[in-house]
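Novice: After the sequence you'll find the predicted model.
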Amino acid sequence: MKLGLQVSRFAWTGAPATTGATWRRIAQNADRAGLASLWVMDHLFQISMMGPPEDDMLEGYTALAHAAAVTEQIELGTLVTGVTYRHPGVLLKTVTTLDVLSGGRAWLGIGAAWYEEEHRGLGIPYPSTRDRFELLEDTLQLAHRMFADDDRAFQGRQVSLERPLNHPQPVRRPPIMVGGGGERKTLRLVAQYADACNLFDTGLGPEGIPHKLEVLRGHCDAVGRDYGDISKTCLAALTLDTGASLPDGVRPHTVDQAVERLGRLAEAGIDHVILSSANPTDEAVYPLLAEVVRQVA
């Protein structure tokens, strides 16, 4: 099993003057701890599950580019980009640029978008669910073209590109992760186009994950895709106990408890867990994370 870290809160002590330095330390500590991946949400307002919309939120790809400059090994992605925020061609150029500048460490994490409030607030069009899923499928098809240096004209259901030129090409074709567990549309798109799915441990739990993966297996069978080619990832809220104070409601784990919980997710079929931690600014958490990485490897 691989472990990643998602950072979803940026309202840190001293922000915004110290935000850059804090973010650099988090990225470097995660890299040195041996974590496989580092993720940020691709939102423009904070989401209600994490805090009020006025809480600090960094633009995702700028933050990842900053992290790329101060790390060596860790892979970088958004969990996940709403397909509505950027024109598909510009989004894929952005991900390619992150891949080139990081030496081949970028992911394309993508989904159909859902946060209507930030769309209205910033004047971003928020199409119907049907149109958003059509746009998502167009973007996935286009990603396979642009990441393979195919600049022929592209005509999708929602977008049209005369010449989707993408130079330089990625150092490594960015793996494509589609976020969400929708059984009829989302998991079908995973089977057709993606290298990874992303499910949520919270609310679904290890008992529900095998069902979602069986649905994915069925979609793979239907389109002739090898189910084993797809990385099964999930986002899990898990905070390691350093003895420092934590936000109300956060139940910390010891290393042993974390390894046991991750083992249950492995038994459910997950091979890459992305941890949402309440204390990523705590320097003492990273030796503990390094030990969890060692044990679950």
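Specialist: Looks like it came in fine.
Novice: Every contact and neighbour count from this point should use C-alpha atoms.
Specialist: Fine.
Novice: Please enumerate the helices of this structure.
Specialist: Under the criterion DSSP state H, the chain contains helices at 19-32, 60-69, 88-102, 116-122, 129-146, 186-193, 205-223, 255-268, 285-296.
Novice: For residue 86, give its distance to residue 4.
Specialist: 25 Å (CA to CA, to the nearest Å).
Novice: And the two? Which one has more around it.
Specialist: residue 4 (24 against 13; other CA atoms under 10 Å).
Novice: my read: residue 102 touches residue 69, true?
Specialist: Yes. Contact criterion CA atoms under 8 Å: residue 102 and residue 69 qualify, at 7.0 Å.
Novice: I'd like the helices of the chain written out as a markdown table, with mean neighbour count and distance to residue 53 added.
Specialist: Formatted as a markdown table, these follow (neighbours: other CA atoms under 10 Å; distance: least, CA to CA, whole Å):
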| stretch | mean neighbour count | distance to residue 53 |
| --- | --- | --- |
| helix 19-32 | 19 | 18 |
| helix 60-69 | 19 | 16 |
| helix 88-102 | 21 | 24 |
| helix 116-122 | 13 | 8 |
| helix 129-146 | 20 | 23 |
| helix 186-193 | 22 | 27 |
| helix 205-223 | 17 | 27 |
| helix 255-268 | 16 | 31 |
| helix 285-296 | 18 | 27 |
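Novice: Turn those into CSV, columns for distance to residue 240.
Specialist: Listed next are the helices of the chain as CSV, based on distance: least, CA to CA, whole Å:
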stretch, distance to residue 240
helix 19-32, 14
helix 60-69, 23
helix 88-102, 29
helix 116-122, 32
helix 129-146, 36
helix 186-193, 31
helix 205-223, 19
helix 255-268, 7
helix 285-296, 7
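Novice: And the ones you listed: which comes nearest residue 44?
Specialist: Evaluated with CA to CA, the helices of the chain place helix 116-122 nearest to residue 44, the distance being 6.6 Å.
Novice: second one coming, line it up with the first:
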Amino acid sequence: MRLGLQVPNFTWPNGQSQLGDTFGLIAERAERAGLYSLWVMDHFFQIRSVGPSENEMLEGWSALAFAAGRTNRIKLGTMVTGVTYRHPGLLVKTATTLDVLSHGRAYFGIGAAWNEEEHRGLGVPFPPLAERFERLEETLQIALQMWSGDEKPYHGKHYTLERPLNSPQSVQKPHPPILIGGSGERKTLRLVARYADACNLFTFPIPELRRKLDVLRSHCEAVGRPYEQIEKTTLGRMHITRDGRDGSLSPQAAIDQFAALAEIGIDQALFSMPNVSDLEPFDVLANEIVPVVEKIPVAGRS
């Protein structure tokens, strides 16, 4: 099983003047701890479940490019880019640039977008949900066409690209893995089955997660896609300390949670940490958690 770190919060005790240094250090520590991937949200305002809108929020793809320069191995992705934020052709160029400059370490995390406040605040159009899903599907089609090297015009309902040229091409072949975030059963998981290399679900209780995976399996069967081709990931929050103090998770408690996810077929568990700016959780991950979790077999994988 693989582990990945999400960084959703950039408001840290040492203040904004040290924000870049702290984030770079977090990226380096995540890599040294043996984590497989590093993720940032793609939002422009902080989201209400994390903190007030006014809190610091870095632009996601620029932050990943900065992290790429501080690391050598760890995979990098947005969790996830809202389809409404950038024109599809420019978004594919941005993701490709990260993949090229990081020597093939980019994930293409994308979703239908939801945060109306930041759209209105920065003047970004926020169409109705049905249209956002239409735009998401067209963006996925454009991304796959551009990464295939096909330069013929694309004419969709919402987007027109007369020459979708993508040069240089991505390092990863056939393209950076496409991860679609969200657990909607009728639209999101259907798009995963048709277009994506990975899905991301919130860390629901195990029975609910199992049911979501069954829905994904049925969508895969409907389009003739092997369910096993799709990387299954989850996203949660974990407060990890050496001794499990103050209601945090001890190393063994964290391992037990990861093992439960692997048992139902989760390939990669992503998590954020409220104490991410401290050294302690990375020491615990490196010495007590990652070496154990890497050996946990994932159900359904040979």
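Specialist: Structure received. As the structure is a prediction and not an experimental result, all values here were calculated from the model.
Novice: on that earlier part again, for residue 110 of structure 1, find the nearest of the helices of structure 1.
Specialist: helix 129-146 (8.0 Å).
Novice: Can you name every helix or strand that that closest one contacts?
Specialist: Helix 129-146 of structure 1 sits against helix 88-102, helix 186-193, with contacts defined as 3 or more CA pairs under 8 Å, 6 or more residues apart in numbering; DSSP states H and E.
Novice: Next, the angle helix 186-193 makes with that helix.
Specialist: Orientation check (axes from the mean of the first three to the mean of the last three CA atoms, to 10 degrees): helix 129-146 of structure 1 against helix 186-193 gives 20 degrees.
Novice: angle of helix 129-146 of structure 1 against helix 88-102?
Specialist: Relative orientation of helix 129-146 of structure 1 versus helix 88-102 (the same axes, to 10 degrees): 50 degrees.
Novice: so where is helix 129-146 of structure 1 in structure 2?
Specialist: Helix 129-146 of structure 1 corresponds to residues 129-146 in structure 2, going by TM-score structural alignment.
Novice: With structure 1 overlaid, how far apart is the matching stretch on average?
Specialist: Following the fit onto structure 1, the mean deviation recorded for stretch 129-146 of structure 2 is 0.6 Å by mean CA distance after the TM-score superposition for structure 1.
Novice: Please determine how far residue 172 of structure 1 is located from residue 242 of structure 1.
Specialist: The spacing between residue 172 of structure 1 and residue 242 of structure 1, counted by CA to CA, is 37 Å.
Novice: Identify whichever of the helices of structure 1 lies nearest to residue 10 of structure 1.
Specialist: With CA to CA, the closest approach to residue 10 of structure 1 among the helices of structure 1 belongs to helix 19-32: 7.3 Å.
Novice: so how far is that closest one off the chain centroid?
Specialist: How far helix 19-32 of structure 1 lies from its chain's middle: 18 Å, per CA atoms, centre = their mean, to the nearest Å.
Novice: Could you do stretch 117-130 of structure 2 as well?
Specialist: Computed by CA atoms, centre = their mean, the chain-centroid distance of stretch 117-130 of structure 2 equals 21 Å.
Novice: what does that stretch contact?
Specialist: The contact list for stretch 117-130 of structure 2 (CA atoms under 8 Å, 6 or more residues apart in numbering) reads 43, 44, 45, 84, 85, 112, 116.
Novice: Include distance to residue 253 of structure 2 when you put those into a markdown table, please.
Specialist: Below are the contacts of stretch 117-130 of structure 2 laid out as a markdown table (distance: CA to CA, whole Å):
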| residue | distance to residue 253 of structure 2 |
| --- | --- |
| 43 | 31 |
| 44 | 34 |
| 45 | 33 |
| 84 | 39 |
| 85 | 38 |
| 112 | 34 |
| 116 | 37 |
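Novice: Pull out the buried residues from those.
Specialist: Neighbour-count burial within the contacts of stretch 117-130 of structure 2 applies to 43, 44, 45, 84, 85, 112; the criterion is 16 or more other CA atoms under 10 Å.
Novice: can you pull the contacts of the first one?
Specialist: When contacts are counted by CA under 8 Å, 6+ apart, residue 43 of structure 2 touches 57, 58, 59, 60, 81, 82, 118.
Novice: Identify the residue of structure 1 aligned to residue 198 of structure 2.
Specialist: Aligned counterpart of residue 198 of structure 2 in structure 1: residue 196 (TM-score structural alignment).
Novice: which residue is nearest the middle of structure 2?
Specialist: With distances taken as CA atoms, centre = their mean, residue 79 lies nearest the centre of structure 2, 3.2 Å away.
Novice: Just give me the neighbour total for the closest residue in space to that residue that isn't next to it in sequence.
Specialist: Excluding the flanking residues, the one nearest residue 79 of structure 2 by CA to CA, 6 or more residues apart in numbering is residue 41, at 4.9 Å. For residue 41 of structure 2, the neighbour count with other CA under 10 Å is 24.
Novice: swap in residue 158 of structure 2?
Specialist: Neighbour count of residue 158 of structure 2, defined by other CA under 10 Å: 11.
Novice: got the contact list for it?
Specialist: When contacts are counted by CA under 8 Å, 6+ apart, residue 158 of structure 2 touches 135, 138.
Novice: Please tell me how far it sits from residue 101 of structure 2.
Specialist: 30 Å.
Novice: Specify which member of the contacts of residue 43 of structure 2 is nearest to residue 30 of structure 2.
Specialist: When the contacts of residue 43 of structure 2 are compared against residue 30 of structure 2 (criterion: CA to CA), the nearest one is residue 60, at 17.3 Å.
Novice: wait, the closest one sits on residue 78?
Specialist: Yes. In this structure, residue 60 of structure 2 is within contact of residue 78 by CA under 8 Å, at 6.4 Å.
Novice: which neighbours do those two share?
Specialist: 40, 41, 42.
Novice: any idea which of those residues is closest to residue 147 of structure 2?
Specialist: residue 42 (21.7 Å).
Novice: so who does the closest one touch?
Specialist: Listed by CA under 8 Å, 6+ apart, the contact partners of residue 42 of structure 2 are 59, 60, 61, 78, 79, 80, 81, 82.
Novice: and residue 224 of structure 2, how many neighbours?
Specialist: 11.
Novice: Format the shared contacts of residue 60 and residue 78 of structure 2 as JSON lines; extra columns: distance to residue 163 of structure 2.
Specialist: Formatted as JSON lines, those follow (distance: CA to CA, whole Å):
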{"residue": "40", "distance to residue 163 of structure 2": "31"}
{"residue": "41", "distance to residue 163 of structure 2": "30"}
{"residue": "42", "distance to residue 163 of structure 2": "27"}
